[in-house]
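S.K.: When you get a sec, could you give me coordinates for this:
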Amino acid sequence: MNIIIDRASSRGHANHGWLNTYHTFSFANYFNPDRMQFGALRVLNDDTVLPDEGFGTHPHKNMEVISIPLKGKLRHGDSLNNSHTITRGEIQLMSAGTGILHSEYNDSSTDNLEFLQIWVIPDRINTEPKYKDYDIKPLLKHNEISTFLAPETAISIMQQAWFSWAELDRGTSREYKFKGQNTGVYVFVVEGEVKIGDTVLNRRDGAGITDTEAITMEALQNSTVLLMEVAQ
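M.R.: Modelled structure (predicted):
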């Protein structure tokens, strides 16, 4: 098993006042040649947005964009005339394809919005752009590693990618078996503390794991973890 550890404290960081953001991989003004991507996983941003603030209309092209709210209300708008607000337990998927304009705002006037924005490089380009949001709560099981996004299912992206969510009580151990070929899994600890092999990961730490067929994850505290298996 090969493991690359990205500590929370080593991420890129920018505070724009209305936006406090951390970048696991090179993004915007943060450039680290050793932290460009993990296989097809190109961006993992951890954003906190002040009330009534957000990202104005801006373009994307040939990128799969996954947004996962952790706290608060995330409002999306785009050039396909979609306008939706989602909260924790829901996700939005946007396939930018030939090009799309979109905006993302905090839909609350009182509470901060916290969400993860993830970009995955697609396995084909110049496709028709599209957007959809999903309620994934029925797919999530407590004390299990629950896959909510996978190829050839109702919730999928244009890439060999499997996303899973785990909310584990302290002392719980679960095995994750790799689902694809020539893939790696990126483990991101949203909250808590977990152990994989001899490696302990704390809140907002990440680890890219390859050259194995399975990993066992033990929760050292009550923990929430996002696992992203992607083509390498």
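S.K.: Going by C-alpha atoms from here, please, whenever you check contacts or count neighbours.
M.R.: Fine.
S.K.: what about the residue lying closest to Gly99 once chain neighbours are set aside, distance to Gly97?
M.R.: Excluding the flanking residues, the one nearest Gly99 by C-alpha to C-alpha, 6 or more residues apart in numbering is Lys61, at 4.4 Å. As judged by C-alpha to C-alpha, to the nearest Å, Lys61 and Gly97 stand 5 Å apart.
S.K.: Check Gln160 too.
M.R.: For Gln160, the distance to Gly97 - C-alpha to C-alpha - is 16 Å.
S.K.: Please name the nearest non-neighbouring residue to His102.
M.R.: Using C-alpha to C-alpha, 6+ apart, the nearest residue to His102 is Asp78, at 3.9 Å.
S.K.: ok, so what distance separates that neighbour from Thr57?
M.R.: 8 Å.
S.K.: Which residue of these two possesses the greater neighbour count?
M.R.: Higher neighbour count among Asp78 and Thr57: Asp78, with 19 against 15, using other C-alpha atoms under 10 Å.
S.K.: Assess the claim that the more buried one and Ser103 are in contact.
M.R.: Yes. Applying C-alpha atoms under 8 Å as the test, Asp78 and Ser103 come out as touching, 6.3 Å apart.
S.K.: Give me the common contacts of the two.
M.R.: Residues touching both Asp78 and Ser103 (C-alpha atoms under 8 Å, 6 or more residues apart in numbering) are Thr57.
S.K.: The structure of the following sequence is requested for comparison with the preceding one:
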Amino acid sequence: MMKTILHKANERGHANHGWLNAYHSFSFASWYNPEKIQFGMLRVLNDDTIAAGMGFGTHPHDNMEIITIPLEGDLAHKDSMGNGTIIKSGDIQVMSAGTGIQHSEFNPNHDQHTKLFQIWLFPKFRNVEPRYQQITLDQSLQKNDFAQILSPNPDDAGVWIHQDAWFYLSDFDADFSKKLSLKKEGNGFYIMNIEGEIEINGEKLERRDAAGIWETNEIEIKANSSSKFLVMEVPMEQ
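M.R.: The predicted model follows:
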């Protein structure tokens, strides 16, 4: 029997630090909600706006798969593996923190903010060698389709991580609908609606609403207006 949980945009945790305006889908930092700890192996989904010229100082991570998807503007990245890059809207970045990394992220522009999703998944394996990957996505593939942007397989489309997860970005026209099947039995879907309004099995998601759906092998997503959204297929158990 299919199970669904709805996470409305206005129910997320919120912290405005001035330089950082952050919305948390799951418990993070000083915001704790016992009913929103994680969805399967998805532990963090932060919707961050970073002010011009500001950012996160050097800080550590370990044993987490960390995915960054810029939505607007640029993000400068430096890490203890020697990477120093700029990621932009249309890119995706992943770090396997593994045995431990340190990194910093900041908005290099002095005239515009940067918006991004930062997503953490628990890894399939602990204490892996840290790694970094960044690619530019072909956004044309997202038009009225599920464009794969992440998988467990280095040879597949998108970036890869140490977890049996698949991510898709989509840009649907109004009234377009399409079905998506699980890649791995027992996984679940977590859908974040970025812009517009979509409908999944009769449940409407407006801007920044999200839904978790599991114990089903397939979902159908219909766009009620021109919409952009992120679908994350994740293991429900390790």
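S.K.: which residues do Asp78 and Thr57 of the first structure both contact?
M.R.: Contacts common to Asp78 of the first structure and Thr57, judged by C-alpha under 8 Å, 6+ apart, are 101-103.
S.K.: Between these, identify the one with the most neighbours.
M.R.: Top of those by neighbour count (other C-alpha under 10 Å): His102, with 20 neighbours.
S.K.: In contact with that residue, which residues?
M.R.: 56-60, 76-79.
S.K.: one more time with 7 Å, if that's ok
M.R.: 57-59, 77-79 (C-alpha atoms under 7 Å, 6 or more residues apart in numbering).
S.K.: tell me the two of the residues you listed that are most distant?
M.R.: Pro59 and Gly77 (11.9 Å; C-alpha to C-alpha).
S.K.: Count the neighbours of the counterpart of Lys179 of the second structure in the first structure for me.
M.R.: By TM-score structural alignment, Lys179 of the second structure lines up with Glu175 in the first structure. If you count neighbours by other C-alpha under 10 Å, Glu175 of the first structure ends up with 13.
S.K.: what about Glu175 of the first structure, helix or strand, and which?
M.R.: strand 173-177 (DSSP states H and E).
S.K.: Pro59 and Gly77 of the first structure: which is more packed in?
M.R.: Between Pro59 of the first structure and Gly77, Gly77 has the larger neighbour count (other C-alpha under 10 Å), namely 18 against 13.
S.K.: That one contacts Ser83, doesn't it?
M.R.: Yes. Taking C-alpha atoms under 7 Å as the definition, Gly77 of the first structure is a contact partner of Ser83 at 4.5 Å.
S.K.: so where in the first structure does stretch 200-209 of the second structure end up aligned?
M.R.: Counting by TM-score structural alignment, stretch 200-209 of the second structure corresponds to 196-205 in the first structure.
S.K.: Going by neighbour count, list what's buried in that stretch.
M.R.: 196, 200-205 (16 or more other C-alpha atoms under 10 Å).
S.K.: and Glu129 of the second structure, how many neighbours does it have?
M.R.: Neighbours of Glu129 of the second structure (other C-alpha under 10 Å): 12.
S.K.: My reading is that it lies in a strand. Confirm?
M.R.: No. Assessed with DSSP: H, G, I helix; E, B strand; the rest coil, Glu129 of the second structure is coil; it does not lie in a strand.
S.K.: Skipping adjacent residues, who's closest to it in space?
M.R.: Gly98 (5.6 Å).
S.K.: Number of residues surrounding that neighbour?
M.R.: Neighbour tally, Gly98 of the second structure, other C-alpha under 10 Å: 20.
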